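A.B. asks: Got a predicted model here, sequence first, then my questions.
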Amino acid sequence: MYTNSRENEVRLLKRLWAELPTICPKCHQAELEHLHKKAKKSNLDWKCPACGEIYRTINMLSELPDS
């Protein structure tokens, strides 16, 4: 998980899927950008331009704890 709780992780996922400006939860230095910026394939994968962390939302969703 990239955040400190399940609720915050769900909030992060919702922001990414809604394509709202989201600051990287790891480094807090930059807004996340589409990983596939040129292809504009989907809004499922994001990357922080500052620290290079990649956020794959499908993986994040499957790794969420049950409670």
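C.D. replies: That came in fine, so what should we check first? What you see is a predicted model; the values in this text were computed from it and never measured. Numbering: from 1, shown residues only.
A.B. asks: from here on, contacts and neighbour counts on C-alpha atoms
C.D. replies: Fine.
A.B. asks: helix/strand/coil for the residue nearest in space to the middle of the chain?
C.D. replies: Nearest to the geometric centre of the chain sits Tyr55, at 4.4 Å (Cα atoms, centre = their mean). Assigned with DSSP: H, G, I helix; E, B strand; the rest coil, Tyr55 falls in the strand class.
A.B. asks: Put this next to the first one:
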Amino acid sequence: MYTDSRDTEIALMKKLWRGEKAVCPKCGKGTLVHLHRKAKKSACDWKCPSCGEIYRTITMLKRLPID
């Protein structure tokens, strides 16, 4: 997980999927941008321009703890 709790992780994913701006939970500096902006391959992957961390929301969803 990229955040400290399941609820925070879900809130981050919802924010990204709604197209709202989200600050990188790892570095706290960059605003996440689509990873594949030009190719438009996937609307589920984001990257932090500051630290380079990649957020793949489908993978994040699969790795969420149940409780």
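C.D. replies: Perfect, I can see it now. Here the structure is a predicted model, which means the values were calculated and not measured.
A.B. asks: Quick check: TM-score for this pair?
C.D. replies: Put the two chains on top of each other and the TM-score (TM-score structural alignment, normalised by the length of the first structure) is 0.95; 67 aligned residues with a Cα RMSD of 0.7 Å.
A.B. asks: Name all residues that make contact with the residue nearest to the centre of the first structure.
C.D. replies: 45-47 (Cα atoms under 8 Å, 6 or more residues apart in numbering).
A.B. asks: Same check on Gln29 of the first structure?
C.D. replies: 23, 50-51 are the contacts of Gln29 of the first structure under Cα under 8 Å, 6+ apart.
A.B. asks: Let's have these in CSV, adding distance to His36 of the first structure.
C.D. replies: Shown next, in CSV, are the contacts of Gln29 of the first structure (distance: Cα to Cα, whole Å):
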residue, distance to His36 of the first structure
Ile23, 18
Ala50, 16
Cys51, 17
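A.B. asks: Just among those residues, which is most surrounded?
C.D. replies: Ile23 (15 neighbours; other Cα atoms under 10 Å).
A.B. asks: surely that residue meets Glu31?
C.D. replies: Yes - the pair Ile23 of the first structure / Glu31 is scored as a contact, 4.2 Å apart, by Cα atoms under 8 Å.
A.B. asks: Start and end of stretch 32-44 of the second structure, how far apart?
C.D. replies: 12 Å (Cα to Cα, to the nearest Å).
A.B. asks: Tell me which residues of the helix or strand containing Arg11 of the first structure come out buried.
C.D. replies: Element membership of Arg11 of the first structure [criterion: DSSP states H and E] is helix 6-17. Of the residues in helix 6-17 of the first structure, 9, 12-13, 16 count as buried by neighbour count, 16 or more other Cα atoms under 10 Å.
A.B. asks: Having no further points to raise, I will conclude here.
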